[in-house]
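Chemist: predicted structure and sequence below. I'll ask about it afterward.
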Amino acid sequence: MAQFVREVMTPAATTVRPDASLVEAAQLMRAQDIGDVLVARGGRLMGVLTDRDIALRAVADGVDPLSVSCQSVCTPDPVTVGPGMEIAAALDLMRSHAIRRLPVLDSGGRLTGMVSIGDLAQERDPDSVLAEISRAAPDTWIQEGASHWS
């Protein structure tokens, strides 16, 4: 069983430039079937942008997602972990801060990956509902452009 974040993290986390539009970020999330991107410049983390951030901090306020930058909507200075942190400590951070994702930074502060609650659930309790959902293939109706409401 894995003991450290480096053993379960996604090493190639998806990033966007701080000046990228929310549309660019949303298209990247859709293409990669992910719910968040890291806002970074030169390997340095500036924030985390989730699909929920886009919906609640931009779309709900009626702003134009083509003209709003990722940096202006993302969560700046997110809670982070190092690759050598124990999984139990990462889970404690998620619990205490009520967050689902943690960017992973090396000792020099450079971005090295991302670890999610789903990653940790699959490792700690592979039979849990959360682990099963995390392993499941994405809904094909979303990828095909269909809608449940059509």
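Modeler: Yep, that arrived. Numbers count the residues shown, from 1 in each chain.

Chemist: please make it C-alpha for all contacts and neighbour counts, starting now.
Modeler: OK.

Chemist: so who does the residue nearest the centre of the chain touch?
Modeler: Within the chain, the residue whose C-alpha comes closest to the C-alpha centroid is Asp36; the distance, by CA atoms, centre = their mean, is 3.5 Å. By CA atoms under 8 Å, 6 or more residues apart in numbering, the residues touching Asp36 are Met29, Val48, Leu49, Thr50, Asp51.

Chemist: go on, Asp64?
Modeler: Here Asp64 is in contact with Ala58 (CA under 8 Å, 6+ apart).

Chemist: what segments of this protein are strands?
Modeler: For the chain, applying DSSP state E gives strands covering 15-16, 36-41, 44-50, 75-76, 101-105, 111-116.

Chemist: second structure follows, compare the two:
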Amino acid sequence: MVLYAEDIMHRDNRVYDPDTDCLTASKIMSDERHGYIIIGKNGKPEGIITEWDLINKVLARNINPEGIKLKEIMSTNLISVSSKTPMDKIADIMAINGIRRLLVIENGKFLGVITSRDILRFFHDYVKDVVDIASKFGIR
């Protein structure tokens, strides 16, 4: 069975205003228990902020997070896939580009996000299923 982006993505497609300050963004990330937020306008992603961005670009430099807007520190080189992109291709794209979050966009519409944790969860479940099947045949 082949899994696709649409099968594992987080369907949370909220996009936050680029003029949001970093303190507000960190509260959103904490409340939503996400390590990232997507930034853009009119539902169209323009950038991403991760927990690492907040630590590295704001806190570690002793900058007041209320005084920095997301548009000042967001990463804008967004990489995306379509909803029908197969799992192996998604894993390849993440590995090749050294990213942990991948946007799912279909016909210009932002549908959701796939994280490296989603990929790991899939492979964990897959290995567990293989082990369970093998044990039925006496294979350890």
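Modeler: Nice, I can see it. Values in this document were obtained by computation on a predicted structure and should not be read as measured data.

Chemist: export the strands of the first structure to a markdown table and tack on distance to Met9 of the first structure?
Modeler: Listed next are the strands of the first structure as a markdown table, based on distance: least, CA to CA, whole Å:
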| stretch | distance to Met9 of the first structure |
| --- | --- |
| strand 15-16 | 15 |
| strand 36-41 | 14 |
| strand 44-50 | 16 |
| strand 75-76 | 20 |
| strand 101-105 | 8 |
| strand 111-116 | 4 |
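
Chemist: of all those strands, which lies closest to Gly82 of the first structure?
Modeler: Proximity to Gly82 of the first structure (CA to CA) singles out strand 101-105 among the strands of the first structure, at 5.2 Å.

Chemist: mean per-residue distance, the closest one to the second structure?
Modeler: Following the fit onto the second structure, the mean deviation recorded for strand 101-105 of the first structure is 0.9 Å by mean CA distance after the TM-score superposition for the first structure.

Chemist: now that strand: buried residues?
Modeler: Within strand 101-105 of the first structure, the residues that count as buried by 16 or more other CA atoms under 10 Å are Arg101, Leu102, Pro103, Val104, Leu105.

Chemist: just those residues now: which is nearest Cys70 of the first structure?
Modeler: Closest to Cys70 of the first structure, out of all of these and judged by CA to CA, is Pro103, at 16.5 Å.

Chemist: ok, that closest one to Asp64 of the first structure distance?
Modeler: 28 Å (CA to CA, to the nearest Å).

Chemist: now swap in Leu45 of the first structure and tell me
Modeler: Leu45 of the first structure sits 25 Å away from Asp64 of the first structure, taking CA to CA as the criterion.

Chemist: where do the helices sit along the first structure?
Modeler: 22-32, 51-57, 70-73, 87-97, 117-124, 129-135, 140-143 (DSSP state H).
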